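Trainee: Build the 3D model from these lines:
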Amino acid sequence: MFQTAFTLSLTQFARTLSLPERLQHSPARNLALEGLRQRNLALDALFYDVKSITPEEAFYISDSLAAEGAIMLIPPSGLGALTLCETIDEFVLRGGGDARALAVAGIGGSALGAAAFARNVADAIDAPVAVVVSGYGIADVITEALGGSFFFGHLRDLRPLLESLDDLAGRPKVGAQSDGTAARTSLDTRTVQALLADPRLSFRLLTGHSKGNLVLSAALHNLSKQDEGRVAELARHTKIVTIGTRIAMPPVFRDVVDVMGEWDWFGEINSRAFIHADRRVAQAWHHTNTDLGGHLPVTTTLREILAASPIAESPKTAEHQDETLGAISKPAMPNTEAPSPLVQDGRQKARVETVQKAFPVNIAAGTQPAGFGASDDVQSTKPH
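Mentor: So this is what the prediction gives:
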């Protein structure tokens, strides 16, 4: 529990240091929301395995805790630092094409909780994971006052409609901004949808926790209305694992595993009654913090699920490996045994080291990767 408390305290301290800078933009909005954002940070520290985030990473994301729509690339533990991106183009540039999983967290919606959940997933698959920050703004305050944070499945259409208030109050422009055709879709959902629709990205695992499953479901349903071909392609090669809440996905997705804790009454209240749990974790509640009793172990549970039903290899990755093998030796002996798509430690470490060399991060020196200039409260000054 000490590690959880240390990470939380460090993040809160670092965020306090950046408060004067954040108050330069929309001071009334930021002052009104800061206390609630700090509360949600504490909730995420309880519900997620935040000790998996290093002190340097916690400091790095401290001023972007509520940057709804921001995208992070989370490598497995010990294989490099996380990367925070404003746009999908930046995400791809910084190595997002290597991500084989997309995760969406719930509960507090802070970047710390999202990073911790994604780190658990990355450790389970031994590969980088993309994760979208849900954030916390004016729309969340109103829906929470109406009970939306508890019965979020029944008030899912209210938050997107209220997000226009956040835009009027000066919300930073990160993530997949609306072009006017997605007014009824929240920013985190739009960003997840844009990631799934991007042909440069190839996810083989989609997973969410709690309210994150609702965001994932909404993004997939919206995408199915706009691009049936893309959704059909995703459904052929993608496994979906929901944790803590059972939410209906588009019918075309057949490989869906719904995971619930044995004691998770909160998740049951917010789940669809007609969907039955495929896996119940004994003596587990809604939280995933391994420092606390009654937790749902995300990494262990995912490993067991994937061992029973592995994720398909990415066609792009397989093609690249074939070209590489052909260039090294020819003729090549036929490979009668397909390599594991997830356990590729050597290749993964090389990829992460390449990204680190291209985009060095020196948190101790107080610097950030070049090109990232937006917090949850400060408009980006980076040229586009």
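Trainee: only C-alpha atoms for contact and neighbour calcs from this point on.
Mentor: Noted.
Trainee: ok, the nearest residue to D157 once chain neighbours are set aside - how many residues close by?
Mentor: In this structure, D157 finds its nearest non-sequential neighbour in R184, 7.3 Å apart by C-alpha to C-alpha, 6 or more residues apart in numbering. Look at R184: counted by other C-alpha atoms under 10 Å, it has 17 neighbours.
Trainee: Report the buried residues of stretch 259-275.
Mentor: For stretch 259-275, burial by neighbour count (16 or more other C-alpha atoms under 10 Å) applies to V259, M260, G261, E262, W263, D264, F266, G267, E268, N270, S271.
Trainee: What are the contacting residues of that stretch?
Mentor: The contact list for stretch 259-275, computed with C-alpha atoms under 8 Å, 6 or more residues apart in numbering, reads 150-153, 210, 241-248, 277-286, 296.
Trainee: So which of these sit within strands?
Mentor: When strands are assigned by DSSP state E, the members of these inside them are V241, T242, I243, R279, R280, V281.
Trainee: Of the residues you listed - the most surrounded one?
Mentor: The ones in strands among the contacts of stretch 259-275, ranked by neighbours (other C-alpha under 10 Å): first place I243, 30 neighbours.
Trainee: how far away is that residue from N270?
Mentor: Distance of I243 to N270, computed by C-alpha to C-alpha, to the nearest Å: 12 Å.
Trainee: now do R347
Mentor: Look at R347 and N270: by C-alpha to C-alpha, they are 40 Å apart.
Trainee: Sequence B follows; please return its structure for comparison with A:
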Amino acid sequence: MSTLDTQLVAGLAPAFKRRNAGLDAWFYDTGALTPDEQAGVGPGADEEGALIVVPPGGSGRRIRHHPDIAHFLAAEGETVQALVVAGVGSSALGTAALARNVADAYGIEVAGLVSGYGASDLLSEALGGWFFYGATDRFRHGLRELGRRLQAPTPPAPAPSGGRVGARAKPVSPLADLDALAALLVAAPPRLRLLVGHSKGCLMIDHALERHADALRRQGRDSPLFERLRIVTFGAVCDLPPVYRHRHQFLGALDGFGGLNSRLDLPFTRVSGAWHHLNRHLPAHLDAVACLREQVPLDGLAA
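Mentor: Purely as a prediction, here's the structure:
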């Protein structure tokens, strides 16, 4: 992290973290976490790019914390089966709550990638991260359609100076959360079967998947994740790369916010009576646990 980045984060991130944790307490099912668990994933607990591992509720196991993807893969790479990326406030609290929902749906431990809080993210976080990822998703879809019509591979967009070449532009400053997700896809842990996003997290997942698929295509390689991985989005319908064969997208029927950055011409499940939030203690919630249990079967997962 640069000196400027460090100074900006030191000055502004605490306020953003408190705000974002407050947002996530409303948007996510934080009641599924015990008070002690909530305290352990408070605003100062985990930074951008950190990972937490959340067991099912009532299991008696504690939430585990890893500062970065390297530590996570060294400790959990052989056993991780599912990973979530939250959006809205992008806090550790929201991440843990979403991971708990997925853990309860399948009875397994679930990893969560904490996003946000770098200085490069402050403007993006202030806007919820929607405009960058949503616009680039539409831009990439246009390139893909043009490539299909020309019967040629979709041309990648030019990378910013010093940046990576990919199908979509990315911010000039590296993002620890996006880089961590990209590293996970490259590592392709042997038991990883499920990737779940909500809100901005869906769009970040889409961005990382496209980057991963493009890199493999240029190398003439395949990935076991193309067939094995189930990708689930809540609150945003994305143009997910079709090489990932199992895609499940859910959008609340009342969710105009998510619809603003969704590709509504793509297949998705509209959830009746639901808005953008996953908090089962509030009206008009989208019940992630029920959607997963009823519509995304995962055979072979083990607790």
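Trainee: Quick one: buried ones out of the contacts of stretch 259-275 of the first structure?
Mentor: When neighbours are counted using 16+ other C-alpha under 10 Å, those contain these buried positions: 150-153, 210, 241-248, 277, 280-281, 284-286, 296.
Trainee: wait, D206 of the second structure sits on D239?
Mentor: Yes. D206 of the second structure lies in contact with D239 (C-alpha atoms under 8 Å); the separation is 7.3 Å.
Trainee: what's the overlap in contacts for the two?
Mentor: Overlap of the contact sets of D206 of the second structure and D239 (by C-alpha under 8 Å, 6+ apart) consists of D137.
Trainee: residue in the second structure matching E304 of the first structure?
Mentor: When the two structures are superposed using TM-score structural alignment, E304 of the first structure falls opposite E294 in the second structure.
Trainee: Please give the element, helix or strand, for that match.
Mentor: E294 of the second structure belongs to helix 288-295 when elements are defined using DSSP states H and E.
Trainee: ok, residues contacting that helix?
Mentor: With C-alpha under 8 Å, 6+ apart as the criterion, helix 288-295 of the second structure contacts N101, V102, D104, A105, Y106, F234, L278.
Trainee: In the stretch 1-150 of the second structure, what residue spans correspond to helices?
Mentor: Remark: helices assigned in the stretch 1-150 of the second structure by DSSP state H, counting those that start in this stretch are 3-27, 35-40, 69-76, 92-106, 122-126, 130-149.
Trainee: Does anything pack onto the shortest one? Which helices or strands?
Mentor: To tie it back to what came earlier, the one meant is helix 122-126 of the second structure. Here helix 122-126 of the second structure is seen to pack against helix 130-149 when contacts are counted using 3 or more C-alpha pairs under 8 Å, 6 or more residues apart in numbering; DSSP states H and E.
Trainee: next SSE after the helix it packs on?
Mentor: Helices and strands here follow DSSP H and E; after helix 130-149 of the second structure, the next one along the chain is helix 176-187.
Trainee: That next one vs the first structure, average distance?
Mentor: Plainly put, helix 176-187 of the second structure ends up 1.1 Å away from its match in the first structure on average once the two are laid over each other (mean C-alpha distance after the TM-score superposition for the first structure).
Trainee: packing partners for that helix?
Mentor: Counting contacts by 3+ C-alpha pairs under 8 Å, 6+ apart, helix 176-187 of the second structure packs against helix 69-76, helix 200-219.
Trainee: Swap in 10 Å and give it another go.
Mentor: Counting contacts by 3 or more C-alpha pairs under 10 Å, 6 or more residues apart in numbering; DSSP states H and E, helix 176-187 of the second structure is packed against helix 69-76, strand 82-85, strand 110-113, helix 200-219.
Trainee: who wins for proximity to R144 of the second structure among the ones you listed?
Mentor: Minimum separation from R144 of the second structure across those (C-alpha to C-alpha) falls at helix 200-219, 11.1 Å.
Trainee: what inclination does the closest one have with respect to helix 130-149?
Mentor: In this structure, helix 200-219 of the second structure runs at an angle of 40 degrees to helix 130-149, with axes from the mean of the first three to the mean of the last three C-alpha atoms, to 10 degrees as the basis.
Trainee: How far off centre is helix 200-219 of the second structure?
Mentor: 12 Å (C-alpha atoms, centre = their mean, to the nearest Å).
Trainee: That one vs helix 176-187, what angle?
Mentor: Compare the direction of helix 200-219 of the second structure with that of helix 176-187 by the same axes, to 10 degrees and you get 40 degrees.
Trainee: Give me the number of neighbouring residues for the counterpart of L98 of the second structure in the first structure.
Mentor: When the two structures are superposed using TM-score structural alignment, L98 of the second structure falls opposite F117 in the first structure. Neighbourhood size, F117 of the first structure [other C-alpha under 10 Å]: 32.
Trainee: Can you add distance to F16 of the second structure and mean neighbour count and give the helices and strands packed on helix 176-187 of the second structure back as TSV?
Mentor: Supplementary listing: those in TSV, determined by distance: least, C-alpha to C-alpha, whole Å; neighbours: other C-alpha atoms under 10 Å:
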stretch	distance to F16 of the second structure	mean neighbour count
helix 69-76	23	16
strand 82-85	18	28
strand 110-113	18	29
helix 200-219	16	22
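Trainee: Is it possible to get a markdown table of these that adds distance to R138 of the second structure?
Mentor: Below are those laid out as a markdown table (distance: least, C-alpha to C-alpha, whole Å):
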| stretch | distance to R138 of the second structure |
| --- | --- |
| helix 69-76 | 29 |
| strand 82-85 | 21 |
| strand 110-113 | 24 |
| helix 200-219 | 11 |
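Trainee: Could you work out which of the ones you listed reaches nearest to P14 of the second structure?
Mentor: Using C-alpha to C-alpha as the measure, strand 110-113 is the one of these that comes nearest P14 of the second structure, at 18.9 Å.
Trainee: mean shift between the closest one and the first structure?
Mentor: With mean C-alpha distance after the TM-score superposition for the first structure, strand 110-113 of the second structure averages 1.2 Å from its match.
Trainee: Look up the counterpart of that strand in the first structure, residue range please.
Mentor: On the basis of TM-score structural alignment, strand 110-113 of the second structure is assigned to residues 129-132 in the first structure.
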